[in-house]
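>>> 3D, please:
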Amino acid sequence: MTRSMTAFTRQEIQQPWGTLIWELRSVNHRYLEPHFRLPDSLRDIEGGLREALRKAISRGKIEATLRFVPEKSGGALQVDQERLAEVLAATRELTAAGAEMAALNPLELLSWPGVLVESALDMQAVRQQALQLFRQGLDDLVVGREREGAELSQLIHQRLDAIDAIVADVRRMMPQILQGQRDTLQQRLAELSGELDAGRLEQEVVLLAHKADVDEEVDRLNTHVQEVRRVLKGKGPIGRRLDFLMQELNREANTLSSKSIVAATTRSAVELKVLIEQMREQIQNIE
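Predicted structure coming up:
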């Protein structure tokens, strides 16, 4: 399926620990060129992100931005059992040494530095969710690229149809063009010499026909058009192959123009080159 290299997606998820937001932008590029903007606390997931990206996309400049907004309410309060055990052990030592101590107040124990702590954020869960959300974003990005790629394919097919029509017209016109040039040449030779030399006429007609013979170019144009249609139906990256075929089509259009002996074929060659250039511009955005 034809894929464009241009797409955008935004993915967001909210969890008790905060909010994750991914924004993925894709534009055309000769190779795959990823750029990640990540919070410092999530830098270590970049390797997994690059691996997932390589599996999903072959070409394009990808800008991936992740925003992490932790919940301001903070985590739940927990008792540091180790710290509490240390405080209790210290009180027992004082009692064993003969110090008189009142009954321990639980609230006073909780107020001791380090006994009551706020639970730490589970960053492993955040990392896993960020990776999963990124994969969802990639799936959506690919769908967008395929959707735009289908539109590009339709535009290219329209121009291929126009090229087929022009090539058919050129093929149909050539016998009439050659006969017209033969008649014109015969008239000029008659005017110049007064007495027509049949051998000289045939020689000039053969040279003219050789110069104006575009059957080979027309056949190759048809072949290249068929190949473009076949490639558009293929799977995987096809942009570079299509770009090569545009060069081949343009070469045949230039040759057709150089062999033109009447204005009609010159116009046809110009129209072909315009259509080929329009396709080439669209193909620059195909993966």
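>>> from here on, just use CA atoms for contacts and neighbour counts.
Will do.
>>> nearest residue to residue 27 other than its sequence neighbours?
The shortest distance from residue 27 to any non-neighbouring residue, by CA to CA, 6 or more residues apart in numbering, is to residue 6 (4.4 Å).
>>> for the comparison step, fold the sequence that follows:
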Amino acid sequence: MSIASMTGFARAEGAVGDFGWTWELKSVNGRNLDVRCRFPSGYEHLDAFIRSRTAETVKRGNLAVTLSVDDAASQGRLTVNRVALQQILDVIAEFGGRISAEPPRLDGILALKGVLDVELPQIDEAEAAKRTEALQRGFGQAIDGLSEMRKVEGKRLADLIGAHLDEIERLCQAAATSAGAQPLAIRQKVEKQFAELLQGLAPLSEDRLAQEAAMLAGKADVREELDRLTAHIAAARDLMAKGGAVGRKLDFLCQEFNREANTLCSKSADIGLTSIGIALKAAIEQLREQIQNIE
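Take a look at the predicted model:
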């Protein structure tokens, strides 16, 4: 399975006789699958189908679905609700002499709710079923097109994520070989600091000095953090190779990457190792930004 992005756009249109339609789909990042539909009046019955069909193809992201229709044979015609109009005229006649106001204009009366109606021609069941089938088939084309676009974008993201993982691995190797990460170098540095601090004072015994130096050297040892970072890199590459909806798992791994990098920087007492740690954190942040787009 391939990696898919959560961003994409698709459009599908078609016609059945004089009845034309257009689907537009736009998707962006989201924690879960959130589908929002906009239908013309009378097409709300498509909602359940849209959600079911979408869930088969898209696993995560905010998806906006818009349907536009153009029915040249069913534009309808305006009709006057004469009962409602007469009631309004009766009210005007009754209160017209009691209220000091300008007489109402015809366009104002016709604009009142319920006076003008749009009469739509009736569509038989066979024609309605034919239109519904065409709309569903068109939506299938649109959602498949959206899925394909998300996969194309996912391929680009996969290349970027792979490059970021390579950079993180390179920095981990640099940290492992730096002088600040070598146990002997750490121990020698600690012993030197002890010697400077105790200058002029009664020296510590060799055993006590070795014990304190070993304890401080252990606290400054970053090999465990580097081992865990290496394991996280391997896990991220396995997820990328597996494909599918792995965005959440990759996001969790990024949190673990950050935790180990922060610990490495806090332990470091060496300028060179600290510099590598800062670069490592920057590379992890770049990785996280790309992973936020993965389904």
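>>> and the residue nearest to residue 27 of structure 1, how far from residue 135 of structure 1?
For residue 6 of structure 1, the distance to residue 135 of structure 1 (CA to CA, to the nearest Å) stands at 18 Å.
>>> and residue 16 of structure 1, by the same measure?
21 Å.
>>> burial measure for the residue nearest to residue 27 of structure 1, as a count.
Neighbourhood size, residue 6 of structure 1 [other CA atoms under 10 Å]: 23.
>>> can you check residue 233 of structure 2 too?
Other residues close to residue 233 of structure 2 by other CA under 10 Å number 19.
>>> go ahead and confirm it touches residue 165.
Yes - contact criterion CA atoms under 8 Å: residue 233 of structure 2 and residue 165 qualify, at 6.5 Å.
>>> what's the following helix or strand after the helix or strand containing residue 191 of structure 1?
Taking DSSP states H and E as the criterion, residue 191 of structure 1 maps to helix 123-193. For helix 123-193 of structure 1, the following helix or strand on the C-terminal side (DSSP H and E) is helix 198-212.
>>> mean distance between the next helix or strand after that next one and structure 2 after superposition?
Next helix or strand after helix 198-212 of structure 1 toward the C-terminus (DSSP H and E): helix 215-232. Helix 215-232 of structure 1: mean distance to aligned residues in structure 2 after superposition is 0.6 Å, counting by mean CA distance after the TM-score superposition for structure 1.
>>> and the angle from helix 215-232 of structure 1 to helix 123-193?
Interaxial angle, helix 215-232 of structure 1 versus helix 123-193 (axes from the mean of the first three to the mean of the last three CA atoms, to 10 degrees): 170 degrees.
>>> onto which residues of structure 2 does helix 215-232 of structure 1 map?
Per the alignment by TM-score structural alignment, helix 215-232 of structure 1 matches residues 223-240 in structure 2.
>>> can you report how many residues lie near the aligned residue in structure 1 for residue 189 of structure 2?
Residue 189 of structure 2 maps onto residue 181 in structure 1, with residues paired by TM-score structural alignment. Residue 181 of structure 1 has 17 neighbouring residues, counting by other CA under 10 Å.
>>> next one: residue 181 of structure 1 from residue 143 of structure 1, what distance?
On the measure of CA to CA, residue 181 of structure 1 and residue 143 of structure 1 end up 56 Å apart.
>>> kindly report the same for residue 123 of structure 1.
Between residue 123 of structure 1 and residue 143 of structure 1 the computed distance is 30 Å (CA to CA).
>>> right, and residue 63 of structure 1 touches residue 22 too?
No - contact criterion CA under 8 Å: residue 63 of structure 1 and residue 22 do not qualify, at 10.3 Å.
>>> more neighbours: those two, which one.
Shown here are residue 63 of structure 1 and residue 22; by other CA under 10 Å, residue 22 has more neighbours (21 against 16).
>>> circling back: same for the helix holding residue 191 of structure 1, what does it pack against?
strand 7-15, strand 18-27, helix 46-56, helix 198-212, helix 215-232, helix 263-283 (3 or more CA pairs under 8 Å, 6 or more residues apart in numbering; DSSP states H and E).
>>> residue contacts, the residue nearest to residue 27 of structure 1?
Shown in contact with residue 6 of structure 1 (CA atoms under 8 Å, 6 or more residues apart in numbering): 25, 26, 27, 28, 60, 145, 148, 285.
>>> and for residue 263 of structure 2?
Going by CA under 8 Å, 6+ apart, residue 263 of structure 2 touches residue 225.
>>> counterpart of it in structure 1?
In structure 1, residue 263 of structure 2 lands on residue 255 (TM-score structural alignment).
>>> again, but for residue 148 of structure 2
Residue 148 of structure 2 maps onto residue 143 in structure 1, by TM-score structural alignment.
>>> what's the separation between the most centrally placed residue in structure 2 and residue 62 of structure 2?
Closest to where the C-alpha atoms of structure 2 average out (CA atoms, centre = their mean) is residue 29, at 1.8 Å. Between residue 29 of structure 2 and residue 62 of structure 2 the computed distance is 6 Å (CA to CA).
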